[in-house]
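Engineer: based on what follows, work out the 3D shape:
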Amino acid sequence: MTDIGCALRSGDWLTAARIKSYSWILLAFTMATIAGWIALSDGLIDRHGKPIGTDFSNVYAAGVLTLQGKAADAYDPPLQHATEKAVFHGRDVPFFGWHYPPFFFAVAAITAMLPYAGGLALWVVSSLLAYLAVMRAILPRPETLLVSAAFPAVFVNIGHGQNAFFTAALLGGALLLIERRPWVAGILIGLLAYKPQFGMLIPVALVAGGRWSTITAAGITVSALVVISFAALGGDVWHAFFQSMTFTQNVVLEQGGTGWEKIQSAFSAARHWGADVKTAYTVQTIMALSLATGLAWLWRSEAAFDLKASALASASLLATPYVLDYDLVVTAVAIIFFVRHGLACGFRDYEISALGAAWIVPLLSRSVAGLTTVPLGLMVLIALFALTLLRAQGDRASEISGHARIAQA
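Structural biologist: Below is the predicted model of the structure:
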């Protein structure tokens, strides 16, 4: 084996000093890019004619409509787009659709109580702090905040004004608390219903692991959110939401309105390579069933909980046909639980290199897919999930072998 091969296998190339250096470089690049992006904008419109915070403009506009008593209009593309333009004083900004369940209007309305810049700052800063706090709680080490903040998906998420920090904080927090405070974990999982596509496999893991308290708390939380939204906004808004799902599925997902290179799913990869919609859904379904099988086995097993948590985080991203590169912030949850297990029990061959690849891939995935159609983000996520299952199996085999040696002695 070559020196490079040996280094990749052992992970010796990724020293603590290099981790810190790479993190500081990427963090400095992120901060400089964001500062330049804002400085070169014209009235909160960037050089490409898009609002600063791009996708956040749909959240803010939906909040404006909510405060006006017209929340259901957010699900009507022409009315939503007209409101987005009005936010920027009639400037012809691109349309960014509102696709969230009605209970998320509460968050949108809070941001719309401030001027756009203030609402965006509140949205980004509060969610970023929540994400960083959860990462630090999972792995309380001095370098955690630096590495988590420098994670390239952080830059992508900030650039899009998206909500992946909330998603990562809720999922990471739930997994952190599930053994000590299962009801609180269930509440956090219930709040994840604002992004329902990421909850497809959570019930599989919870049922397989017998986490009934968490399941009950999650069900109560979702039910409460639905009831409160009905009481506050009326039934028409739910009717509008369900009607809008056809537009979301057909235009945004199936026709690739978002851009195949941005979506990091098996469905998108198949469509990018020329497959028809039915074939792409078949590929995605096979992927989801395979993930569910692996998760069920893992969560029923006696494997370390850190590996179960890591696998659920990566599987949650892989199972949905609609996962964008900014959603890869959730990969930080998979990485940090795996790292916590590795620091406690030691790392095996290729694990450190695989974790390094998972950390850097959000910086490269869109560009690589756009230039070559190679779904790098998807491939790395699959590798991380598979490696987690292999680690659990390897740990179990080592434990059995150790018991056998003790018995023989």
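
Engineer: C-alpha from now on. contacts and neighbour counts both.
Structural biologist: Noted.

Engineer: which strands or helices does the lengthiest helix in the chain pack on?
Structural biologist: Assignment by DSSP state H gives helix 376-408 as the longest helix of the chain. The contact analysis (3 or more CA pairs under 8 Å, 6 or more residues apart in numbering; DSSP states H and E) places helix 376-408 against helix 277-300, helix 305-319, helix 351-372.

Engineer: just name the most buried of the ones you listed.
Structural biologist: For the helices and strands packed on helix 376-408, the largest average neighbour count (mean count of other CA atoms under 10 Å) is found in helix 305-319, namely a mean of 26.

Engineer: now that one: how far from the chain's centre is it?
Structural biologist: On the basis of CA atoms, centre = their mean, to the nearest Å, helix 305-319 sits 11 Å off its chain's mean C-alpha point.

Engineer: number of nearby residues for R181?
Structural biologist: Using other CA atoms under 10 Å, R181 has 14 other residues around it.

Engineer: list the buried residues for the longest helix of the chain?
Structural biologist: Residues of helix 376-408 classed as buried under the neighbour-count rule (16 or more other CA atoms under 10 Å) are 376-389, 391-392, 395-396.

Engineer: same question for stretch 226-234.
Structural biologist: Under 16+ other CA under 10 Å, the buried positions of stretch 226-234 are V226, S229, F230, L233.

Engineer: now show me the structure for the sequence below, then we'll compare the two:
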Amino acid sequence: MPGPGDDGTATLSGAGISRRLARAVTALALLAGGGLFLLGVWAQATRLWLYLHQGLGFADPFCTTGYCDYGMFWLAGVFARHGQAALLYDHARYAALAAQLLPYKSGWWPFVYPPTILLPAWVISALPLVAGYYLVSLALLLASVALLRRAGIPGWCIAAGLISFPAMWNLYLGQFGLICGALLVFGLSRLRARPVLGGAALSLLAIKPQYALLVPVAVLAARRWKAVAAEVAGVAALLGLGWALGGTAMFTAYLGPGRAAMHALLTQAPSPHGYQAMGISVFWLLHGLHFSTLAAYAGQGLVSTACALILWRLWRNGETPLAATVFCTLLASPYGFTDDLAIYAVLLPTLARRETPWRNAGLAWLWVLPACAPRVFSHSGVLIAPLLLLAALIVAGCSETRSGESVSVFFRAAKRAPLVRAR
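Structural biologist: As a prediction, the model looks like this:
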């Protein structure tokens, strides 16, 4: 039977044109993401080549080859091994000693990590700096993939997340953002079926407490008291090991100069090319728009409270909203950077639906745009990263909650996985 056209040929419907356009937009976004991936690979290859040809004996104030954050963790372990862990929070002396040990790097930031970081730092410092950077990064990458797979996240979603700009930046810095995100997802996925295992995994987030900011809300709303006990025991163990490695003086310094340095870092006046360009918090968004510090804190407080209430209701209703919980956690903290979005880039693809191409196109751009956030900030003073998180949270809320039950692709897959069923 002839189609709608007079010549017997079928014509494209408006819906068909819309789907094709949405797919083209999605393909364009993924192409941009592929370019970012190749750029990240090139950056790592350049870093390794420079080290092999020049060693570490050259000035590098902008972390071109300096193993930026990893070097900071390595130094923390070295200080602890020599009984000088408390000096980590004395910024002047810390910077002076760091410059003696690693003369190639300048512009040392204040050390603001809690004493719970000392155990991984101690392990890291047992390895040579450069070899350790690559070995530890590989080990954390493999551990993250294993945890995410056991949480029921599809392999293609993990692969998409790992080639994203935030994940590449996380690896470039030698940070713990990816492994902390994986621990958060794994622990939440086990919270109902295996609460002790879930609580133990979540307790490890004490090394970067911003990842655990809303964990108590989810655990208490889900009424998983065994998980509470496992978390308390795990955090206590990390604190005890931190005390054993760093001593009482380190805890005293952290609560004094350490907290003061953290506040100064958080509230420093934003500049077009400052570190706030890599931020993801509502606080830095408002601060960049020239709100007062008090107003920025108030705005962050409102958003954090709203996120906590959202998660309380979702977890209280018997749901397991992994993506929504992760996005809320990232939004709730006043302190966070682009490398913390690595787990965001992993979870975004899990919200895709075959029958909604325009939403998939939007998800593709949400996946790509964190790479553009620093440049947008430097030109306009507007930090778009928290706005991307808010958009992702809205999509996750629509995807993971429908008629009182989760309908996300990855959670349906997780419910079919033997490891997720209650035992």
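
Engineer: circling back: what's the closest of the helices and strands packed on helix 376-408 of the first structure to L139 of the first structure?
Structural biologist: With CA to CA, the closest approach to L139 of the first structure among these belongs to helix 305-319: 11.1 Å.

Engineer: downstream of the closest one, the next helix or strand is which one?
Structural biologist: As assigned by DSSP states H and E, the chain's next helix or strand after helix 305-319 of the first structure is helix 331-345.

Engineer: returning to that earlier point: how about the helices and strands packed on helix 376-408 of the first structure in TSV, adding distance to L191 of the first structure?
Structural biologist: As requested, those are exported to TSV (distance: least, CA to CA, whole Å):
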stretch	distance to L191 of the first structure
helix 277-300	22
helix 305-319	15
helix 351-372	25
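
Engineer: compare those helices and give me the one nearest K70 of the first structure.
Structural biologist: Closest to K70 of the first structure of these is helix 305-319 (CA to CA; 32.8 Å).

Engineer: still on that earlier bit, tell me the angle of the longest helix of the first structure relative to helix 331-345?
Structural biologist: Orientation check (axes from the mean of the first three to the mean of the last three CA atoms, to 10 degrees): helix 376-408 of the first structure against helix 331-345 gives 20 degrees.

Engineer: between the helices and strands packed on helix 376-408 of the first structure, which one is closest to L176 of the first structure.
Structural biologist: Comparing these under CA to CA, the one sitting nearest is helix 305-319, at 8.4 Å.

Engineer: corresponding residue for D327 of the first structure in the second structure?
Structural biologist: Under the alignment by TM-score structural alignment, D327 of the first structure pairs with D340 in the second structure.

Engineer: distance-wise, check its match relative to A182 of the second structure.
Structural biologist: The gap separating D340 of the second structure from A182 of the second structure is 11 Å, by CA to CA, to the nearest Å.

Engineer: F186 of the second structure reaches G198, doesn't it?
Structural biologist: Yes - with contact defined as CA atoms under 8 Å, F186 of the second structure counts as touching G198 (7.0 Å).

Engineer: give me the distance between the aligned residue in the first structure for A324 of the second structure and E302 of the first structure.
Structural biologist: Aligned by TM-score structural alignment, A324 of the second structure pairs with A311 of the first structure. Going from A311 of the first structure to E302 of the first structure by CA to CA gives 14 Å.

Engineer: spit out the contact partners of G199 of the first structure.
Structural biologist: Residues in contact with G199 of the first structure (CA atoms under 8 Å, 6 or more residues apart in numbering) are L192, A193, S316.

Engineer: from I202 of the first structure, how far out is the second one?
Structural biologist: Yep, that's A193 of the first structure we're talking about. 11 Å.

Engineer: ditto for A121 of the first structure
Structural biologist: 31 Å.

Engineer: equivalent analysis for G43 of the first structure, please.
Structural biologist: 42 Å.

Engineer: for those two, indicate the residue with more neighbours.
Structural biologist: I202 (19 against 12).

Engineer: map that one onto the second structure.
Structural biologist: That one, I202 of the first structure, aligns with V215 by TM-score structural alignment.

Engineer: which residue packs closest to its match, ignoring adjacent ones?
Structural biologist: Distance criterion CA to CA, 6 or more residues apart in numbering; nearest residue to V215 of the second structure, sequence neighbours excluded, is L202 at 7.7 Å.

Engineer: my guess is that neighbour contacts L191. True?
Structural biologist: No - at 9.4 Å, L202 of the second structure does not count as touching L191 under the criterion of CA under 8 Å.

Engineer: so for the two, which sits in the more crowded spot?
Structural biologist: Between L202 of the second structure and L191, counted using other CA under 10 Å, the more crowded position is L202 (30 against 26).

Engineer: quick one: end-to-end distance for stretch 58-76 of the second structure.
Structural biologist: Start-to-end, stretch 58-76 of the second structure (CA to CA) is 22 Å.

Engineer: ignore the last one, stretch 188-204 of the second structure
Structural biologist: By CA to CA, one end of stretch 188-204 of the second structure lies 13 Å from the other end.

Engineer: swap in stretch 245-262 of the first structure?
Structural biologist: End-to-end for stretch 245-262 of the first structure, by CA to CA: 20 Å.

Engineer: repeat that for stretch 142-160 of the second structure.
Structural biologist: With CA to CA as the measure, stretch 142-160 of the second structure spans 15 Å from end to end.
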